[in-house]
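**Student:** with the sequence up front, the predicted model follows.
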Amino acid sequence: MLEEKLSITNQNIEPQYIISLNKFIFLSVITFGLYSIWWFYKAWRFFQEKENTDIMPAMRTIFGIFFLIRLFSKIIDFAKAMNYQKNYSPNLLFIGYLLTILLSYLPEPYGLISISGFGWFIKPFKALNYAKLNDSGYEVILQDRFNTRQIFLIVVGSIWWLLILASIAIILSQQNEYIAY
């Protein structure tokens, strides 16, 4: 009876595309952390479909700071149900993420340290991938290549990075000119 409910419920879940941790890190860095926000949305979307609830993933992403602990908790609970052996504290991950994001207020170029905020998503990212891969109720597709949207993000992010690095180089060269005089 329970298996029938799971299969009926899970029919409404879109295929789950899973990328490697290295791709997640690369996409997060190249997009200045914006890919992490996309992952946040996709995780909420997954739980909306999985639990057949009326939550609004977009709103939970926009107001993510208020829902991050809850998402991390849902992920670890789901992963533990799939015999995930590792653990993490949703509260500590949230605090770490919040503190890292606050580093963006440092003067340039030190504010770029805040891009590392995606690092606090790594444990939940691994746990969610594990759970999806070990739950037979979902169609899981391992994405070994970048899709068109990801390539677009890489191109735009690369241009953005080049502009940022060029502006830093210009600022530093101007500072050196002032020092020389």
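**Tutor:** Cool, the structure landed. Numbering: from 1, shown residues only.

**Student:** use CA for all of it now, contacts and neighbours both
**Tutor:** Noted.

**Student:** so which elements touch the top helix by length along the chain?
**Tutor:** What stands out as the longest helix in the chain, according to DSSP state H, is helix 148-180. Applying 3 or more CA pairs under 8 Å, 6 or more residues apart in numbering; DSSP states H and E, one finds that helix 148-180 makes contact with helix 21-30.

**Student:** hold the first one in mind and look at this next one:
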Amino acid sequence: MSDDIYQAPEADLESEVEVVEHEFYVVSGPKFLALMIVTLGWYELYWFYRHWKNYRICHKESMWPVMRAIFSIFFAHSLFGKIDASLQVENKKFSWSPGLLATVYVVSTIVSRLAERFANYSDEITVIDLISLGLFPIVIWCLYRVQMAANIACNDPQASSNANFTPANFIWLAMGALLWGLVIFGLYVGFVEPDWALS
């Protein structure tokens, strides 16, 4: 400690430096699919956030991972391209088309969100209500392929470092199960008019 009482205290910057094990977010296929499907896609927000956070820390870049996750349709091409670039630098083989996957993801997401908005204007179940659910598997497939590429880029193809479910994962799964229950109940009420509505 300095004897100069007017000198500002020195911060221990080394202890504040964030460290990540991988350049991108690593998660196993089964865990990814379970969290995406059961949470009805809400996991996607965290998924994008973690990829951008890892990349920011690893490359010491100035960016806001949260904003890139929220506005993922504007940054999907960039993220998928960075994962592909990492694969190519180390000559790692993975059969995929990052540009095409990003485009399919962006278009599917935009159409799905527009369908949800239009569906809110009607109290009856229509084809528009089913468009969002129909596009959901396509979005999952796109992100699943990207995740497999990211795992290979991070030298962990089986994602053994993140294959087990944590307590936080189980909380998300429980919340997702409740959400699915509400969706199924809503569809049931929409297709089968309850007895109390006839009186």
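**Tutor:** Yes, it's here. In this text the structure is predicted, and so the values were computed from the model without any measurement.

**Student:** need the TM-score between these chains.
**Tutor:** The TM-score (TM-score structural alignment, normalised by the length of the first structure) is 0.78; 163 aligned residues with a CA RMSD of 2.6 Å.

**Student:** just how off-centre is the longest helix of the first structure within its chain?
**Tutor:** 23 Å (CA atoms, centre = their mean, to the nearest Å).

**Student:** orientation of that helix relative to helix 21-30 in degrees?
**Tutor:** With axes from the mean of the first three to the mean of the last three CA atoms, to 10 degrees defining the directions, helix 148-180 of the first structure sits at 50 degrees from helix 21-30.

**Student:** how about the spatially most central residue of the second structure: what's its closest non-neighbour residue?
**Tutor:** Central residue of the second structure (CA atoms, centre = their mean): residue 44, 2.2 Å from the mean position. In space, and not counting its chain neighbours, residue 44 of the second structure is closest to residue 36: 6.6 Å by CA to CA, 6 or more residues apart in numbering.

**Student:** pretty sure that neighbour sits against residue 140.
**Tutor:** Yes. Proximity of residue 36 of the second structure to residue 140 meets the contact threshold set by CA atoms under 8 Å, at 7.1 Å.

**Student:** neighbour-wise, which of the two wins?
**Tutor:** Higher neighbour count among residue 36 of the second structure and residue 140: residue 36, with 24 against 19, using other CA atoms under 10 Å.

**Student:** from residue 57 of the second structure, how far out is the alignment partner in the second structure of residue 34 of the first structure?
**Tutor:** Aligned by TM-score structural alignment, residue 34 of the first structure pairs with residue 42 of the second structure. The gap separating residue 42 of the second structure from residue 57 of the second structure is 24 Å, by CA to CA, to the nearest Å.

**Student:** neighbour count for these two, which is higher?
**Tutor:** Counted by other CA under 10 Å, residue 42 of the second structure and residue 57 do not tie: residue 57 has more neighbours, with 18 against 14.

**Student:** tell me what angle the longest helix seen in the second structure forms with helix 167-191.
**Tutor:** Longest helix in the second structure by number of residues (criterion: DSSP H): helix 127-153. Angle between the axes of helix 127-153 of the second structure and helix 167-191 is 160 degrees (criterion: the same axes, to 10 degrees).

**Student:** any buried residues in helix 127-153 of the second structure, and which?
**Tutor:** By neighbour count on 16 or more other CA atoms under 10 Å, the buried set for helix 127-153 of the second structure is 128-132, 135-136, 138-140, 142-153.

**Student:** map residue 141 of the second structure onto the first structure.
**Tutor:** Under the alignment (TM-score structural alignment), residue 141 of the second structure pairs with residue 119 in the first structure.

**Student:** now do the contacts for that match.
**Tutor:** Taking CA atoms under 8 Å, 6 or more residues apart in numbering as the contact definition, residue 119 of the first structure lies against 25, 97.

**Student:** tell me how many other residues crowd residue 157 of the first structure.
**Tutor:** Residue 157 of the first structure - counted by other CA under 10 Å - has 19 other residues nearby.

**Student:** what's the match for it in the second structure?
**Tutor:** With TM-score structural alignment as the criterion, residue 157 of the first structure matches residue 176.

**Student:** any idea how far its match is from residue 39 of the second structure?
**Tutor:** For residue 176 of the second structure, the distance to residue 39 of the second structure - CA to CA - is 4 Å.

**Student:** now do residue 184 of the second structure
**Tutor:** Counting by CA to CA, the separation of residue 184 of the second structure from residue 39 of the second structure is 14 Å.

**Student:** more crowded one of the two?
**Tutor:** Set side by side, residue 184 of the second structure and residue 39 show more neighbours around residue 39, with 20 against 12, by other CA under 10 Å.

**Student:** so who does the more buried one touch?
**Tutor:** For residue 39 of the second structure, the contacting residues are 172, 173, 175, 176, 177, 179, 180, by CA under 8 Å, 6+ apart.

**Student:** which one of those residues is nearest residue 31 of the second structure?
**Tutor:** Closest approach to residue 31 of the second structure among these (CA to CA): residue 173, at 10.8 Å.

**Student:** which ones are touching that closest one?
**Tutor:** 35, 38, 39.

**Student:** and which of those is nearest residue 97 of the second structure?
**Tutor:** residue 35 (24.1 Å).
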